[in-house]
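> here are the coordinates; sequence isn't available:
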């Protein structure tokens, strides 16, 4: 594949040219040069932008992603961080599934008042416990250096 100018790369990726220029500035992609005033990018830019999109979808910051891609273009992906992020996603999926089930129950419950429904009351208690556990874990993760 031949080089793409910044407009063509923007069209292929759905990213605005300003984002592409910023990504180049922070080292996520590199241009091969210019054709007139327009930056030119090689085919590897598409691959790198796909890695950036995947990393962002997984919740990594651009700085994290830049560290994973590396200056030489070779990915240096910390597998432990990926596993930890996958574990976080599993927890989010469980929490969202519980929330979905609660909402469906509330929508379908035949009790005159949701507060009279024993299932709804149990779901509320479980939600409170999950919230308390999340807060405790967040405090533990912040550690004593934050003063919290």
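Structure received. Note that this is a predicted model, so its numbers are computed, not measured.

> For the rest of this, base every contact and every neighbour count on C-alpha atoms.
Will do.

> Buried by neighbour count: which residues of the top helix by length along the chain qualify?
Longest among the helix segments of the chain by residue count, using DSSP state H, is helix 79-108. Neighbour-count burial for helix 79-108, counted by 16 or more other CA atoms under 10 Å, picks out 102, 105-106.

> Pasting the second one now:
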């Protein structure tokens, strides 16, 4: 199987070498050796990087992705985790859609000043309640990433 050094992988994947080294440090990818000072990867690294990019586009953490990729580069996909993530995305889409709709209603408000607009006041109250709930620990604050 053909091998590529880190600079070729970076060029072909569009990822900086520093990201590739970080992924290797986190166990997402692995090199097969060194050629001088450069790490060398198997050619199928590009497919693995595509799987990582797909997972990231679904907002999976690097930890989730590492758990779903075995050492040989084959996906060992946790279907339950994917369904959970899809449910989370549905909730996010629903929340963002509602926010977008409210912003459009406020933008069309005939009031001279938005602070006088009843729709804008409802939006402010809803945001205030959500913020209070989050600060009191009733809402979920989640850190993205590993």
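Arrived safely, thanks for sending. Fair warning: this is a prediction, and the values are worked out from it, not measured in the lab.

> Can you give me the TM-score here?
The TM-score (TM-score structural alignment, normalised by the length of structure 2) is 0.76; 140 aligned residues with a CA RMSD of 2.7 Å.

> Contacts for the helix or strand where residue 128 of structure 1 lies, please.
Applying DSSP states H and E as the criterion places residue 128 of structure 1 in helix 118-142. Outside of helix 118-142 of structure 1, the residues that reach it under the criterion CA atoms under 8 Å, 6 or more residues apart in numbering are 102, 105-106, 114-115, 148.

> which residues does the residue minimising distance to the centre of structure 2 contact?
Central residue check for structure 2 by CA atoms, centre = their mean: the C-alpha nearest the mean position is that of residue 59, 2.7 Å away. By CA under 8 Å, 6+ apart, the residues touching residue 59 of structure 2 are residue 85.

> State the distance from it to residue 4 of structure 2.
When CA to CA, to the nearest Å is applied, the distance between residue 59 of structure 2 and residue 4 of structure 2 equals 28 Å.

> follow-up on the earlier one: would you turn the buried residues of helix 79-108 of structure 1 into JSON lines with distance to residue 73 of structure 1?
Putting these into JSON lines (distance: CA to CA, whole Å) gives the following:
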{"residue": "102", "distance to residue 73 of structure 1": "46"}
{"residue": "105", "distance to residue 73 of structure 1": "50"}
{"residue": "106", "distance to residue 73 of structure 1": "51"}
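
> Looking at those, which is nearest residue 50 of structure 1?
For residue 50 of structure 1, the nearest member of the buried residues of helix 79-108 of structure 1 is residue 102. The distance, counting by CA to CA, is 35.9 Å.

> distance of the closest one from residue 91 of structure 1?
With the distance defined as CA to CA, residue 102 of structure 1 ends up 17 Å from residue 91 of structure 1.

> repeat for residue 30 of structure 1
Distance check for residue 30 of structure 1 against residue 91 of structure 1: by CA to CA, it reads 36 Å.

> and what of residue 66 of structure 1?
When distances are taken as CA to CA, residue 66 of structure 1 and residue 91 of structure 1 turn out to be 26 Å apart.

> How many neighbouring residues does the residue nearest to residue 40 of structure 1 when sequence neighbours are not counted have?
With sequence-adjacent residues excluded and distances taken as CA to CA, 6 or more residues apart in numbering, residue 40 of structure 1 is closest to residue 5, at 4.3 Å. Residue neighbour count, defined by other CA atoms under 10 Å, stands at 20 for residue 5 of structure 1.
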